[in-house]
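1. Below are the sequence and a predicted model for it; my questions follow.
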Amino acid sequence: MKRTNSVGLTSERMIFHNRIKVCVFFVLVTLFLTWKMVTGLRVDASFEKMVPMQHPYIQNMFKHRDGTGGGNTVRIAVAAREGDIFSADYMDILRQINDEVFYLEGVDRPKLKSLWSPNVRWIEVTEEGFSGGSVIPQSYGGSQASLDELRTNILRSGQVGQLVANDFRSSIVSLPLFETNPETGERLDYKTLSEQLEQLRSKYMELGVNIHIVGTAKIFGDLFEGVQSIVLFFMFAIVITALLLFLYSRCLRSTFIPLITSLVAVVWQMGLLTTFGFGLDLYSLLVPFLVFAIAVSHGVQIINSIGVEAAAGADKPTAARRAFRSLYIPGMVALASDAIGFLTLLIIEIQVIQDLALAASIGVAAIIMTNLVLLPVLMSYAGTGSKSIHRLRERQHNEGGVWNLLSNFAHPGVVPVSVIIALLGFGWGLYQAEDLKIGDLDPGAPEFHPGSRYNQDNLFLTSNYSTSADLFVVMVETGVEQCSTYPVMEAIDRYMWRMENLPGVQQALSMVTASKQVVKGLNEGSLKWQTLSRNPYVLNSSVSSLRGLYNSDCSMVPVILYLDDHKADTLSGVVAETKAFADENNNEHVQFVLASGNSGIEAATNEVISQAQNQMLMWVYLVVSILCLLTFRSMRAVFCIVIPLGLTSVLCQGLMSFLGIGVKVATLPVIALGVGIGVDYGIYIYSRLERFLKQGLPLQEAYHKTLQTTGKAVTFTGITLAIGVGTWIFSPLKFQADMGILLTFMFIWNMIGAIWLLPALARFLLKPERYVKKTEASDRESKLAGSAI
């Protein structure tokens, strides 16, 4: 500890003996990073960033992407406002939409499907054999006869419920997308694509149809629209924080200087991200909020300490130096805990979470410089206003009643009650968390509220089509040119039957489905023949024209499962049943492997999150505990600081279960963020408490003095952090609102735990009487030494 103190004193001398140089350094670096931020910062979105690329499901999906189409498809439902789709005006509008979206950048044009695309065909059996053609008749001219023929072709095509609504009032244009442009190699620009789709929506809704658009690309596009609200929330948080700081300090200098240094930390964070070649994505966009809030919370501690020293009679430079000296170690430990807590998110193999972790850690590194160095230096020039010092002196006397009341948390009679309440809280949290689910718990896109435009569009499709937007694709691997052999197709048939009888699965489709229809047609449409033939020539003939239902060398057959929804229970049931079937039937000739489709991707994401959740918690608590142990050299201190954090984590999981919030990409980081930031309260309070205990004060008196010196700052910090992220609750983006609810809860409860539970644990664990005995023994030795002299 002496070595640490000597390092702190050396740093103090270097900083405060070179204040002008320090200020010039910060000005130059801030100007450079501002330039980097303005000229180079980008906000991007990538389908691949949102999925766990190393997961076996995703590896299988990309391996067979040509055969399955991947999971990135936009579906545009064009609905007639009056009547049905069998009108010349409607079909003309649908043709225009089909032609227009065909040329959008990123569209896999050969796989585009609509009533106007040539790959949508009808087949029927006649006395002369098979006949068929495109759904749109070659002779189509908009006449009533052409429309009647179109109706017949649609009924013969089997597209009712898939491309055509069950009520014939709308039809779909399906756009498979490339993640990268095959011509330029550049990533698909989701923001531009979404804007083009919205222009298309506005253009054709004026012509008398309604447009509903769903798909991953549209989710990204709507998230980009929500970014504007994120900026507004950030500005609102700055204004609220400024008002609260002024009410706290009643000093303009003590209000604006912490705000300025906190904003400098945000600028440094974004400038450094750009310098290192990183950008911001749709989740890490929220990190500047956290960086600003964390910076303000640590700035308040410094401002409070400077005010206390000034009220004790210190001049401006001395007050700033003493504040730096007292907060250097706890501040560094707290910020290091924040940064390393964020870095534990790197174990989650989803790039969007890893980017968030890196952005947050870089932001915390910036706070160490701006708030532990720049802020004290600036305050050594500005100082605390005389009115503020006078108010602080009055407050120290007048608030004795409040601190007297709160100091009873360390009273021997109150401590057992606090411990019992904490145990009950642990029990409730653990009981409630038993129902905590991994993944989404609501239909539609979880990024948006149920009433959002996207989820209303999704509701339209699920309500009017037999096949849902939630596709789970299982890939059946065989040898080259072996996919149409009887053993393979018979295994697929049994798998489809098993899945269609599983709750949550609407329908299963594959090459087998079409083969049975063809065999039936070859036998005069008799239902007796709607089965798989054992004759290889018949099987080969039945699938020869079904090129879209297997890959180019007939070594893989996709089985498409249409699910009721993508809720966690539905996906886990499908995955478990598929794995069970695969274990029973996989052999050297046929392999059932998971998974593609948007629901297959989500199942892979859920598995990664489920595996990483407890591992991440273990690492974040281990790291925080080690840092506290290295700082305070006491396991008792570690327990005093970490146990309140554990209570908050358990209560948060219980709250998530109670509110129906699943553990997913958006909410998993909250747990690490809450622990990493929440430990700050305990570190600041414990460091002060230990100092007073070492002076020989009884625990309750030592805690009373701790509250007088840092209690108001900790309380203010907790409230400021909670209000800063609490504004997110009103965000149009549901994932941001969920994060706001959980972070607000964790910040408030971490503050309560530090003020209420920490002193109770100190009474049990620290044995405070030993500090008193040590002090008395030291005083006796000093007196004996003095008398001997």
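-> Good, I have the coordinates. Model, not experiment: these values are computed from the prediction.

2. all contacts plus neighbour counts: C-alpha atoms, from now on.
-> Will do.

3. What's the first helix or strand after the strand or helix carrying Phe233?
-> For Phe233, the host element (DSSP states H and E) is helix 216-249. Scanning the chain past helix 216-249 towards its C-terminal end, the next helix or strand to appear is helix 252-275 (assignment: DSSP H and E).

4. picking up where we left off before, tell me which other helices or strands the helix holding Phe233 touches.
-> With contacts taken as 3 or more C-alpha pairs under 8 Å, 6 or more residues apart in numbering; DSSP states H and E, helix 216-249 sits against strand 73-80, helix 190-205, helix 252-275, helix 453-464, helix 712-726.

5. and it with helix 712-726, angle?
-> Computed with axes from the mean of the first three to the mean of the last three C-alpha atoms, to 10 degrees, the direction of helix 216-249 lies at 150 degrees from that of helix 712-726.

6. for comparison:
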Amino acid sequence: MANIKQDTMPVIRHLRDFDPRSGNLLERMVFNYRPLFMLFMVLATLVLGYVAVTRLELRPSFEKMIPQSQPYIQNYLDNRKALRGLGNSVRVVVENTQGDIFDPEYLDVLKKINDELFLAQGVDRAWMKSLWSPGVRWTEVTEEGFQGGAVMPDDYQGKPADIEQLRQNINRAGIVGSLVATDFKSSMLVVPLLDHDLASGRGIDYRQFSQMLEQQLRDQYEYGGDSKARASGKEGEGKYKVRVIGFAKLMGDLIDGLIQVMMFFALAVVTSLVIIFLYTRCVRSTLLVVFCSLAAVVWQLGIVGWLGYAIDPYSILVPFLIFAIGVSHAAQKMNGIMQDIGRGTHKLVAARYTFRRLFVAGVTALLADAVGFAVLMLIDIPVIKDLAITASIGVAVLIFTSLLLIPVSLSYVGVGRKASERALRIDQRAAEHRGFGKLWDALDRFTTRKWATGAVLVATLLGLGGFWVSLQLKIGDLDSGAPELRADSRYNRDNAYITSHYALSSDLFAVMIKTPPEGCLSYRTLILADRLAWELQQYPGVQTTVSLVNAVRQITAGSFEGNPKMSSLQRNQDMLNYAAQQASVNAPELFNTDCSMMPVIAYLKDHKAQTLDDVVAIADRFARENSSPDRQFLLAAGSAGIEAATNIVVREANRTMLLFVYLAVTLFCLITFRSWRATLVALLPLVLTSVLCEALMVAMGIGVKVATLPVIALGVGIGVDYALYLLSVQLHYQRQGRTLGEAYQNAVAFTGRVVGLVGITLAAGVVAWGWSPIKFQADMGILLTFMFLWNMLGALLLIPALSYFLLPDKRFVAAAPAPCEAEPQPCDSAQVPRAQARAQA
């Protein structure tokens, strides 16, 4: 049985016996000028709080969601002006629940909605499509030649003859399944959005745009002006239903969901209060810990706003993590001060003692956290880089709020005498192998051969099993609709309706064919475009394809009285030129003005990861085999094309990110421990956690994408804290000649409760996310909870087991330590009371 020896510094009950000149420079600056330090912290908190309230914005951006240096995205951005309508857009479907679209009242409502959307800020009006758009046209071949016009009759007045004319025009235009539902009960408005609002020059305000859709369209036409009925989430029971999908609406719904997310932040605060109070039984110190952690969040948000950054639905989760990390570090400082006060030390001296013991360890742990955040900067997706910057700012702030503000504040208010005496009794019981001491004794068994071997074997089996399951981990979305939201959310219900009632989905994958001016009309280019479309159509995940070839065939056949034999590509260039001229009127989106760019558009059944991978493989192979100096086949545009490019970056970044995280943490541990064996002991539990986390993602049906990519890096960066706490003390004792069992049991006694408190506090701060209305936050909450708790258990169980094999007693030469070397804190003149210092002088 190992002997537990508590580490103490000299008990100084009166300030007159303490030398204020002791300690390092930072300690003297902070504690000897406490009023100035507290004044600075209060003023900084007020100023940054004001900045956070007045300057911080929730501003999601479509461009920030895409990897702009990825070759496919570069191709899209370089040719964006020639691909209007294939980027960011919203689709609005208006359904008649009591009839069909051939209802004059329905058509009047559709016209009003069309006009409101047409005049909305940020809409690319020239490319908007609906039954009321003059650019949506029909064409017919007659004995006299071509006839055509707008689908909506120019002289439409709602008469039966007008309705019948509209019915014929819809059939002749071939828009059933695209702009008109297959059951004729609804029609669609396609609303492309500009990159920036032309009036203000700023990016589109997606929250404002989403609110416009809800308040001006849904409230008025679906709910009859009853906004409370809409807020309930249930669909309206009136004659019309308005369904909306698209990136702008998704972002708007996520931002609206963030208001509910604030409830989870409040729940995290209450949970932390309860956990810390149960641990300390001291009201004032508990409130102080939570207040200082909230101050860290205020500082973080204020600095982010000051630097001109904005918060988006993905980085809004970072303050939760900063608060949880802040609480864990603050609780450690409070625990040390409480123990010293319980032994009779003055509260100011106790605060300075705790600062000396834990400041370096705290900074070291925060640097380890920062590694996990900073590595995210390597991912070439702006929204993740912003998340990394926001998180790094938060970690830097914690040095001031959790490592400095807490001990200085507690030097004023102290802790309750009963609470400090209770903490001392718990330590004494543990030293006598009672209470927590029994748990420490149980953990000590893992330093023996039998238990160590068993733990390593179980961990190996778990690792192998987890690795086998993790091989099935997919990149991208695994379900249709928006995986960021719940399956029963209004957005996903709308998406399901549109998918089932329209033959063409909103998932567009476009291959761009770039040629010299007028080159897209060459016979060879059109033939290759036709072959590409045919190859894409053979894949089951493609509904249909559309390109200039379709229009040229149709117009050529029409030029010969609809002769089906002429429904093909002709070698006669004049015929091709005439067909393209006609197509420029009816389908201007199929090529640009100088005919140097035309897309081949594939409508996909869904945007699942496997579908996108297969389509990319087909298009990429064709492009490599058929590109030449005269014509280039460039991937990719359209919503599905952009998502496919994002998946490629995420796939590459996933492994690269983990590699750099572990390289950085390895270097960090080598510097801290000065032992490759100890570094291996610290890293192996983290590797196991990463593998099991990926296996858990497979089991939960979560793919790796922009929203979930940062989770594993964050888990590794934060998880290494546990190893730092335990191994630092364990190695110290081993290097003083203690056996592994003694060293580990003293390490657990010294930091074990703190490790447990950190793990439980971090997990408690995020576990409630599992009930969030935003699904990706719920997924992150479950994954982070698992990683926090598993890292804690891995540290407590696997570190002693691995130490038995990698850090055995024979590697450490027992030496008789000097008196002040027997403890895990350095000798320091600050431990000598002022009276003794004077006598020695």
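-> Yep, that arrived. Everything numeric here is computed off the predicted structure, so don't read it as measured data.

7. buried set for the helix holding Phe233 of the first structure?
-> By neighbour count on 16 or more other C-alpha atoms under 10 Å, the buried set for helix 216-249 of the first structure is 216-227, 229-230, 233-234, 237-238, 241-242, 244-245, 248-249.

8. Now Thr460 of the second structure: which helix or strand?
-> Under the assignment here (DSSP H and E), Thr460 of the second structure is part of helix 449-470.

9. Locate whatever residue of the second structure lines up with Glu12 of the first structure within the secondary structure: which element?
-> With TM-score structural alignment as the criterion, the equivalent of Glu12 of the first structure in the second structure is Glu27. With the criterion set as DSSP H and E, the secondary-structure element containing Glu27 of the second structure is helix 25-31.

10. Would you mind getting the average deviation of that helix from the first structure?
-> Average distance between helix 25-31 of the second structure and its aligned residues in the first structure, after superposition and using mean C-alpha distance after the TM-score superposition for the first structure, equals 2.8 Å.

11. Residues in contact with that helix: which ones?
-> Residues lying outside helix 25-31 of the second structure but in contact with it, judged by C-alpha atoms under 8 Å, 6 or more residues apart in numbering, are 20-22, 37, 352, 355, 404, 408.

12. same check, this time on stretch 216-229 of the first structure
-> Taking C-alpha under 8 Å, 6+ apart as the rule, stretch 216-229 of the first structure contacts 45, 47, 72-74, 190-195, 282, 285, 445, 447, 454, 731-733.

13. Among these, the buried ones, what's the ChimeraX command?
-> In ChimeraX, selecting the buried portion of the contacts of stretch 216-229 of the first structure, with burial taken from 16+ other C-alpha under 10 Å, looks like this:
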select :45,47,72,73,74,190,191,193,194,195,282,285,445,447,454,731,732,733
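
14. At the geometric centre of the second structure, which residue do we find?
-> With the centre of the second structure defined as its mean C-alpha position, the nearest residue by C-alpha atoms, centre = their mean is Ala707, 3.2 Å away.

15. residue contacts, that residue?
-> The contact partners of Ala707 of the second structure, taken as C-alpha under 8 Å, 6+ apart, are 314, 484, 776.

16. Identify the residues contacting the first one.
-> Tyr314 of the second structure makes contacts with 383, 387, 707, as judged by C-alpha under 8 Å, 6+ apart.

17. Looking at the first structure now, which of the residues you listed still hold up?
-> When these are mapped onto the first structure through the alignment and contacts are counted by both residues aligned by TM-score structural alignment, their matches' C-alpha atoms under 8 Å, the preserved ones are 383, 387, 707.

18. Nearest spatial neighbour of the first one, chain-adjacent residues omitted?
-> To tie it back to what came earlier, the one meant is Val383 of the second structure. Spatially, and ignoring its direct neighbours in sequence, Val383 of the second structure is nearest to Lys64 (5.1 Å; C-alpha to C-alpha, 6 or more residues apart in numbering).

19. counterpart of Asn501 of the first structure in the second structure?
-> In the second structure, the residue paired with Asn501 of the first structure according to TM-score structural alignment is Gln538.

20. Ala777 of the first structure: neighbouring residues, count only.
-> Summarising burial for Ala777 of the first structure: neighbours were counted as other C-alpha atoms under 10 Å, giving 12.

21. same question, the one 3 residues further on
-> Arg780 of the first structure has 12 neighbouring residues, counting by other C-alpha under 10 Å.

22. Over to Glu206 of the first structure?
-> Counted with other C-alpha under 10 Å, the burial measure for Glu206 of the first structure works out to 9 neighbours.

23. For Gly479 of the first structure, see how far away it is.
-> Relative to Gly479 of the first structure, Glu206 of the first structure is positioned 52 Å away (criterion: C-alpha to C-alpha, to the nearest Å).

24. One more: Ser386 of the first structure?
-> According to C-alpha to C-alpha, Ser386 of the first structure and Gly479 of the first structure sit 85 Å apart.

25. still on that earlier bit, possible to save the kept ones among the contacts of Tyr314 of the second structure as CSV with secondary structure and distance to Met598 of the second structure?
-> Written out in CSV, the entries for these read as follows (DSSP: H, G, I helix; E, B strand; the rest coil; distance: C-alpha to C-alpha, whole Å):
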residue, secondary structure, distance to Met598 of the second structure
Val383, helix, 30
Leu387, helix, 37
Ala707, coil, 33
